[in-house]
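# Just the structure for this:
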Amino acid sequence: MQPIPSSYPMRFLFYVILVIFLTSTSISSSYDGGNETDHHALLKIKSMITRDPYGALTSWNTSLHFCDWYGVKCGKRHRRVTFVALQSLGLEGSLSPHVGNLSFLRVFSLANNSFQGAIPHEIGNLNRLTILYLGANTFNGVIPTNLSGCLNLQKLDLSRNKLVGSIPKEISFLSKLSFLSLGLNKLTGGIPPFLGNITSMETFSVVRNPVGGIIPDTLGNWKKLVGFHSGGCNLSGSIPHSIYNLSLLANFILFENQLTGSLPRGIGAMFSHLEILELNYNQLTGPLPSWISNCSKLRGLDMTDNMFSGKLTIDFSKLGDIEGIYLSFNNFGSSEADEMNFIDSLKNCTTLYRLALAFCKFQGVLPRSIGNLSDQLGSLTLYGNNLHGNLPTSIGNLVGLAGLHLGRNQFTGSIPSTIGKLQKLQYFDLYGNQLSGQLPDALGNLSSLLQLYLFSNKLEGVIPSSIGNCRHLIALQLDDNKFTGKIPQRILQLSSLSIILNLSQNNLFGSLPTEVGDLKMLSALDLSYNNLSGNIPSSLGSCGSLTSLSLKGNLFQGMIPPSLSSLKGLVELDISHNNLSGQIPRFLERFLLEYLNLSYNDFEGEVPQLGVFANASAFSILGNSRLCGGVVELGLPKCKETKKHKEKFPVFVIIILIASSLFTIICLAYAWCKKKSKSRPSQSSMRDRFLKISYAQLLKATNGFSETNLIGNGGFSSVYKGVLNENDDTLVAVKVLRLQNRGAERSFMRECEAWRNIRHRNLLRIITSCSSIDFQGNDFKALVYEFMPKGSLHDWLYTSEGTSRLNYIQITNILADVASALDYLHNHCVPIVVHGDLKPSNILLNDEMVAHVGDFGLARFLGTTSYQNSSTGIRGTIGYAAPEYGLGSDMTTNGDVYSFGMLLLEVMTGKKPTDDIFNEGHSLHKFASMALPDHVMDIIDLNILNIYQGVCEADAQKIEECLASTIKIGVSCSLDSPSLRMNMEKVVHELHRIQNTLPNIEI
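Next comes the predicted model:
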C-alpha cells in the first residue's frame, strides 16, 4: 500500500469546499433567481395584459431578475415578491388568477388602468396582503367573498369600477381593515349592519352607489372613524344617534340621499374634530342646531336643498377656519327684525371664500355689517329671498368678490357707486328687484366683469357708456327697465360679447348704430320693444355668430338688408311690429330657422315656400296685407302673374342704358388702374410703409440690445425689452430679425402684412416697425410691439421648478382668449389668415392675464398670392404642427385647430407633445383620448387640481365635468383627419359654456 501523499488532505479539502460552493451556488441561484412560483405568476399576469401603451412591462423579461422588473419589489431576506404597483399606466386586459400565487405579497396596486372582467377569487389566498388598490378600472361582477382570506388587509380600494351585487358579509372578517372605498360602482343591498364589527375602520366610502336602505346604528361602533362618505346612495330614514358619538369624525358626507328627520340639538362638543359637514340635497327638517358653532375646525358646511327652518342661530364667529357656507334652498326665514344679524358673526371668518344663502326666505334688511366680511370672500349669493331696503354702500369693501348674486329680492333705491371698487368682480346680478335711479358710471371700473344682469328693475336715465370699459364682458342684460336715450356706441363695440346683449323693453330711441356689426361673437341680440327707428343697418350682417335676433316692437323701416344673408346660424328671428317693407328675402329659405316672426309690417309679394316657410306653424306673417302665395295653410290669395312686354319696351331706353353702363365701366376701370399704379404694394413701398423709427432709436431704447434686456429668442429673431420715449416709461417689445438666417426677411414681410390686415383684442398689438441699416452698414429690420408684462404662456407652464403656476380658471380664460383670436382669423378676416405656428411661447399675457396671440412670421393669407409658403417651406413647430403638413399639404385653418388642440392638452396635462413618453406611435392626443370618458382626472396636471381645495361635493362634480369637457375639446381639435377636427367657432362656444358652468370659486 502506497503512502498517501502529504498534499492529499489539502486537495481533498479543496474538492469538498468546491462541491459545497457549487451546490450552494446552485441552490442560491435557483432560489434567488426568484422563486419560480413568483416568477411564473408575474409572467402570467403580464400575459393577460393586452395593451401597454407606455411599455411599462418591457423590463418583464429574462434579461433581468424579476425583483428588478418595473413596479416590482422583493423582500431582502427571501427574495420573494412583496410589492407590485402598476397604477396609472394605461394598461388594458384582465387580472390573472395566478396573482393568488404571490404568497408573500403585501402591497398590490393596479389603480387607474383599464382592467376588466371579474376580480379573481384567488386573490383571497394572499394572507399577507395589507394594501389592495384596484380602483379606477372597469372590473365587473361581484366583490369576491373570499377576500376574507386576506386577514392582514388594512386598506381596500375597489372604487370607480362596475361592481354589482351587495357588500359580502365576509368583509366583516377583516378585523384590521381601516380604509374601505367602494364608491362609484353599482352596489345594492344597503349598508350592512355587520360592517360595524370592523372596529378598526377609519375611512369608509360607498359614495354614488345605489345601495339604498338606512344607515345602520351599528356603525356607531367605529370609534376610530375619521371619514364617512355615503353621498348619492339613495339612503333613507334618519341619521342614527350613535353616529354623533364618533368624536374623531372629520368628514361627514351624506349629500344627495333621502334622509329625513331633524338634527339633534344637544350633542355637546362630540364633533370637535369635524372639518367637512355635507348633508345637502336631503329632506332634513327643523332648525340648524347651535352645536355647529362648537365645531371649531369646520372648513366646509353644506346644507343646501333641505327643509331646515327657523331662525339661523349659529355663532359663526367661533368657526375661524370656515371656507365655505352653503345653506341655499331652505326655509330659514323667521319674520323677526333681527333675522339677518347672523351676518355680524361672520366678520371673524377670515378664510371665508363663499357664502351661499339663495332661496332661504329671509325677509330682513341686508345689514351694513356685510361689508365687514373677509376680503377673501370670492362669492356672495343671496338671490331668491325677500330682502328689502337699500343696498348698503359697505358692500364695496368686499374687494375679493368674483361673484355677487343679489337677484330676485325686493331691494329698492339705487345701486351704490361703491360697486366700482370690486375690481375682481366677474359675475354680477341684481335682476328682479325694485331698484331705481341711474346706473353709476363706476360700473365701468369693473374691468374683470364677464356677466352683468340688471334686468327687471326700475332703472332709468341713459345707459352709461362707461360699461364699454368692461372689455371682457360676454353677457349684458339691461332689459325690462326704464332706460332712455340712444344705445351707446361703446357698448356695441364690446367685441367680447358672446352670450347675449339684451336691451329690450326700455324707452331707447334713435337709430341702431352701425357699430352693432362689431359684435361678431354674439349669440343672442334682443332690442325689442323700444322706440328705435331708421333702417336696419347692413353692418348687422357682420354678426355671423348670431343664433337669436329680436328687433320686434320698434319703428324700423325700409327693407331687410341683403347683408343679413350672412347670418346663416340664426335659429330664431323676430322683426315683427315694425314698419318694414319690400319683399320677404329668399335667403331666409336657406336658414335653419326654428322660429320666424315677420308679423305686422308692410311686406308685399310672394311668400317663399321652402325652409322654415314650408311649416306654417314655425313662422308668422300676420298683419301684412299685401302678401300672396305661400303654403296652402296660410290661406293667402294666389300671386298674379306678371306679363312681360319686351316688344313694347322702348328701344331708345335700352340703347341709353347700355351706353351709360359702358361709359361708367370705362371710367371706373381707368380710375382703378390709375390708383392701382400709384398704390401697388411693391416690396420697396411696403418697406417704406413701416419705416417709422430709426435703428439708432431702437439701439438706445434697448440699451444697445443688451443681454439684460433680452426677453426671448426664436428661429428668426431675438426680442428685447425697451423704452422708446424717455419722457414716457411705457415698455415695448422690440423684435429684431436675424437676417442672416434664411427666410427671416420673408418672415418679416409676412408679419408686416398680417398686422396690416388684422386687429383683435386677443392679438398682440404692433406699434411700429423699422427697416434700415445698422452702424456697420448691414440691413436691419425690427418690429415693435406692445409689451406683455406677464410673459408668455410657456413661461407660466414651465418655471424654474418645472411646474405650472396657473390654476384651472386662469387656464380656461387663456384658452378662451386664444380660441377667440383664432376664430377671428379664420372666420372674420378677409382674407382668411392661418397663423401657422401656434404654441405656448407665442401666446403672451398682459397684466390682467389676458392672452394675446403673437408671431405671425409663418402666417398665410388664404385666397391671395401674398407671401405664400413654398411647398418646401417651414410649417410650424414639431409637436404642434399638423400631421398633414409633414406630408406636404398646404397650410389651412385646420392646421391651426390641430395646434390649438395640442396646446390645450399640454396646459391641461402638464405634458409637452414632444415629451419622451410620446414615441413609437403614442402621442399626447392618444394619451388624452384614452382617458376619456372615465379617467380624465388621472391625466390632469396636479397644479390644476388645486381647484378642489375646500369645495363642496356638488361643485367638485361640476369641476370634474368641466375638466372632462375641456379635454374633449383638445382631443376633438387634434384628430389626425383635418376634416373631423372641431372648428374654432364651436371651440369658442364650448369654452364659454365651460366658463359659465364652472362654480364661482376663489382659488
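
# can we go C-alpha only for contacts and neighbour counts from here?
Fine.

# longest helix in this protein, by residue count?
In the chain, taking DSSP state H as the definition, the longest helix is helix 651-679.

# State the next helix or strand along the chain beyond that helix.
Under the assignment DSSP states H and E, the closest C-terminal helix or strand after helix 651-679 is helix 683-690.

# Packing partners of that next one?
On a contact count with 3 or more Cα pairs under 8 Å, 6 or more residues apart in numbering; DSSP states H and E, helix 683-690 meets strand 766-773.

# picking up where we left off before, tell me the gap between the longest helix of the chain and the middle of its chain.
Once both centres are worked out by Cα atoms, centre = their mean, to the nearest Å, helix 651-679 turns out to sit 56 Å from its chain's centre.

# Equivalent analysis for stretch 616-629, please.
Distance, stretch centre to chain centre, for stretch 616-629: 44 Å (Cα atoms, centre = their mean).

# Does anything pack onto the longest helix of the chain? Which helices or strands?
If you count contacts as 3+ Cα pairs under 8 Å, 6+ apart, helix 651-679 packs onto no helix or strand.

# Can you mark which positions in it are buried?
By 16 or more other Cα atoms under 10 Å, helix 651-679 has no buried positions at all.

# Please generate a structure for the following sequence too, so the two can be compared:
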Amino acid sequence: MKSPQAIIHLSSSSLISFLFYGLTIRCLTSATVSASYGGNETDYLALLSFKSKITYDPYKVLTSWNHSFHFCDWSGISCGKRHKRVTVLRLISKGLEGSLSPHVGNLSFLRELSLANNSLQGTIPHELVRLSRLRRLYLLVNKFSGVIPANLSGCSNLEDLWLARNKLVGRIPKEVSLLSKLVGLGIYENKLTGGIPPFLGNITSMEVFSAFGNPFGGRIPDTLGLWKSLTVFASGGCNFSGSIPPSIFNLSLLVNLTLAENHLTGSLPSEIGNKLPNLEFLQLWNNNFHGRGEADDMRFVDSLKNCTRLVELVLYNCNLIGVLPISIGNLSDQLIYLNLGDNQLFGSLPSSIGSLVGLTTLHLGQNRFKGKIPTTIGKLQKLQYLGLYRNQFSGPIPDAIGNLSLLNTLSLLSNKFEGHIPPSLGKCKELNSLSLEDNRLSGKIPKELLQLPSLTYFLVLSYNNLSSSIPSEIKDLKMLNILDLSYNNLSGTITSSLGECISLTTLNLRGNRFQGVIPSSFSSLGGLGVLDISENNLSGKIPQFLDKWKSLEYLNLSFNDFEGEVPVVGVFSNASAFSVLGNNRLCGGLVTLELPKCKKKRNSQPSQSSGSERFMKVSYNQLLKATDGFSTTNLIGEGGHSSVYKGIFDPDDDKPVAIKVLHLQNRGAHKSFLAECEAWRNIRHRNLLKIITSCSSVDFQGNDFKALVYEFMPNGSVHDWLHSSANTSKLNFLQRINILRDVATALDYLHNRCQTTIVHGDLKPSNILLDDDMVAHVGDFGLARLLGADLNQNSSTGVKGTIGYAPPEYGIGSEMTSSGDVYSFGILLLEATTGKKPTDDMFNDGLSLHKFAYMALPDHVIDVIDGDAIVLQCTEANENKVEECLAATIKIGVSCSVDSPPQRMKIEIVVNELQRILYVLQNI
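All right, here's what the predicted structure looks like:
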C-alpha cells in the first residue's frame, strides 16, 4: 500500500480528489491526525499540495514537511496561537522550482504569502481569491506568466501586492482598483501593456507604486495625483509620452520620483523643490523635456534647495537647455549623486559647485560648458567619479583635482584643455581610470601619474600634443589594462619598461614619432588583445614573438618602415586581424597581402649620376618599353620640367609604375632632378610618394636622359578630385580631412623629423596623390630644399613655388623656409574645403582665398563650403558638430595662410588639430 503522502502527491489535481484522499488519510491515520492537527486537516493538505508542485528544492527546506511534525513547525510556516491555522507561508530565496498549487487558496487564515526570489512558473492561481484575510502577497522575482488575475480583488484586505520581475502580460485589471487598502503595488519588470489605467487613482491609500520596466505606453494619468500619501513613484522605462501631470508635483510626501527612460516632454516646474520638499531621489534621465532655450531655463534648480534631504539628482539626457545657476551650490549637503550629463547646458561651471561636499559622483559630460574648471572642485573631498567630458572647457586642468584623494575615475576627454598634465594627479591614490584624450595638452607625461599603482582600468591620453619619450616609470603600471597614447608627438625609442606592464590587454601608440625597433621586452605582454603601433617611424624586422601570442586579436603595424618576411601563423594567419600596409620593405605573408616574395637581394651598380645618389638604375630602353615608347595614351601628367607616364615593367606582374621623364632642354630641369634625388636620399614616410628607382642615361639619339620611377597612385591627384569634370563623385568632408591630415603629417615629418629639415617648396593639389585607399602621398620634390645643405639649389632669381600657393615673402626674394610650406598648406586646405582655386577669377580687387575664408568666420562658414556633398555627408548625424568641425578646419587654413611667417600655425599643431577634428567626426 502506498503511503498517505504518496497518495496525496498522485491525486492533487482537483478539489474533489483532494477531499476524497483527505478522507482516505483520515481513515489511515485518524489517531495521529486528530491528535496532531486538532481537525485542521485543510491547512495540512493544502501545504502538502504546495510541496507536491515543487520539482526542485536545492536547500532541502521542505524536508521537514512531513507528518512527523505538526505543520505549524514546518520550515517557513507560522500559525496563529489560538486556532493553530497557517497565517504565514514565507519561503524567500530558497531556489525552489515548480509551480504554485491552487490549493494554497484553502489556507483561509493566511495573512502573508511570501515566495519571492525563486523560480516558480506557470500562472498565478485564481484560487488565491479565497484568501480574504491576506494582507501581503509577495510573488516577485519568479517566472510566473499569464495575466494578473482579475479576481485578486477578492483579497479585500490586501495591503502589499508585489508581482515584480516575472513574465506577466496584458493589462492591469480594473478590479485591482477595488483593493481599497492597498499601500504598496510592485509590478515592475514584467511585460504589461495598456498604460497605467486612470482608475488606479481610486486607491487613495497608495504609498508605494513601482511599475518600471514595462512597455505600458500612453500617458501618466492625472488621477494619480489622488495618491496623497504616495512616497515612491517609480515608473521608468515604461514608454510613457506626454508631460508629467501637474497633479504629480502636488504629492508633497514624495521621497522618490523616478520616471527615467520614457518619452516625456514639457518642462520642469520652477517650484518643483517647493512642492516636493521631501524628495530624496529625483531621477528623470533619458526624456525629452524642453525649455524656452533661455539662460534661465534651469531656474528650477533654485527651488531644489528646499529638498534638504536630496540624495540623488539625475537629469541625464533630458534635453535641458540653459546656464547652470549659482544656486546649484545650495543643494542638500546630503547630495551624493549629481548627473546633468548629455544636455545642452552652456556657460561656465559655477564655482559654487565646490559647496556640494557630500558628492561622490559628479557627471556633467556632453554639454556645452565653456571656460575654466573652477579650482573649488578641489573641495569635493568625497568625490569618486568626475565626468566633464565632451564639453568646451579650456585653460589648464586645475592642480586642485589632486586634492580629490578618493577619486577613482576622471574623464575630461574632448574638451580644449591646454598646458601640461598636472603632476598633482599623482596624489589621487585611488585613481583607476583616467581619460584625457582629444584635448590640447602639451609637455611631457608626468612621471607622478605613472607611479599610481591604482591605475588598473585605463589610461587614455590620445589626440593631444604630448611630447618627449615615454617615461621609464611606466613600468609601475603593472596592473593597467588599457594604455592609449595615440596621436601625440611622442618620440624616441619605445621604452623597454613597457614590457613590465604585464596586465595590458590594449596598447595603442599609433600616430607618434617613435623610432627604432619593437622592444624585445614586449615578449612579456602575452596577454595583449590589441596592439597598434602604426603611423610611426619604426623599423627592423617583425619580432617572432608576435605570432605566438594566443590572445592577440588585432595587430596594426601599418605605415612604418618594417622589413623582412611577414609571418603566416598566429594573428598573421587571419588577414582581417592585422595590418602591415605602408611598409614597403616587407615581403611574403598571406597571398591576399599581395606582397613580393622574399628573396635574396641582387648585387647592383650604384648610381653614377650625382655621386651621392643611391637609387637603383634602369635603362632608357626599359623605360621606353614600359611606356610603349612614351606613348601619349600612357601620359598621365605634364609640367614645366617633366612629363609623367604610366608604365609596366613586367607584363606578368601587371603592376604599374609612374615614370617621370625630365625635360632637360628646359631651364632648371637638371637642377630639379638633382634636388629631387637629394631629397629622396634623406626621406621615407608613409605619406610621401615612394620612389622606386631612377635613370640617368642617354637616349637612342645620344641625348642626355633622366627619369625617376615612382609607385603608381591609382586615384590620381587631389586636383583631379576637386576640379576635374571626369570625376563624377565628390570627396566628402571626412575624406578631405583625412587627406589634409595626411599632407600635414608629411610636412611635419619633412620639417621636424628628418635629420636635415626639408622644405618642399611647391605644395599644391596636383602634387598630392591618392592611393587605392585614398591615403594621400606628397610628391614632386623638384623644388625641394634641404636647409643647411650647400647644394646651390636656390638663387634669388629662381622660381619658387606656384602662383597662388607660394607665400608672399617668396615674391620679394626671401629664401625658402618651412613656414613657406605652411602657407602653401593653408591655401591647399582652403581650396579643399571651399572648392575654389586661389587663382579663381573672383579673387581680385584685394579679395583673396585667405580673406574670403577669414570673413566667413565664425558664423558663416557654411556659406563658403564646397557644395552640398561636403556638408550633407555628415549633417544628417549631427549638424551642430559638423558645423563646428567645418569652422575649426577653416580656422586652421586661415591661421596657416597669414602673410606674416612667424604668426603662421606650427605644422605639428596643425596635425593634432586635424586629428582632433577627425576624432569628432568619427564619433558623431
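
# Please determine how far the residue mapped onto Tyr138 of structure 2 from structure 1 is located from Asn251 of structure 1.
When structure 1 is aligned by TM-score structural alignment, the residue opposite Tyr138 of structure 2 is Asp157. Going from Asp157 of structure 1 to Asn251 of structure 1 by Cα to Cα, to the nearest Å gives 18 Å.

# Just the strands from the stretch 251-400 of structure 2, written as ranges.
Along the stretch 251-400 of structure 2, counting by DSSP state E, counting those that start in this stretch, strands occupy 256-258, 263-265, 281-283, 312-314, 321-323, 337-339, 344-348, 361-363, 368-371, 385-387, 392-395.

# which position in structure 1 aligns with Pro519 of structure 2?
Mapped onto structure 1 by TM-score structural alignment, Pro519 of structure 2 lines up with Pro561.

# What about its match, how many residues nearby?
Using other Cα atoms under 10 Å, Pro561 of structure 1 has 15 other residues around it.

# Could you export the strands of the stretch 251-400 of structure 2 as a markdown table, including mean neighbour count and distance to Ser34 of structure 2?
Formatted as a markdown table, the strands of the stretch 251-400 of structure 2 follow (neighbours: other Cα atoms under 10 Å; distance: least, Cα to Cα, whole Å):
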| stretch | mean neighbour count | distance to Ser34 of structure 2 |
| --- | --- | --- |
| strand 256-258 | 21 | 52 |
| strand 263-265 | 21 | 62 |
| strand 281-283 | 20 | 56 |
| strand 312-314 | 21 | 59 |
| strand 321-323 | 22 | 75 |
| strand 337-339 | 19 | 61 |
| strand 344-348 | 20 | 75 |
| strand 361-363 | 20 | 64 |
| strand 368-371 | 20 | 79 |
| strand 385-387 | 21 | 66 |
| strand 392-395 | 20 | 82 |
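
# Can you tell me which of the ones you listed is nearest to Asn151 of structure 2?
Minimum separation from Asn151 of structure 2 across those (Cα to Cα) falls at strand 256-258, 29.7 Å.

# Which stretch of structure 1 lines up against the closest one?
So strand 256-258 of structure 2 sits over residues 276-278 in structure 1, by TM-score structural alignment.

# I'd guessed Val517 of structure 2 sits against Thr495; true?
No. Between Val517 of structure 2 and Thr495 there is no contact under Cα atoms under 8 Å: 10.3 Å.

# Kindly provide the distance from the match of Pro519 of structure 2 to Asn827 of structure 1.
If you go by Cα to Cα, the gap between Pro561 of structure 1 and Asn827 of structure 1 works out to 21 Å.
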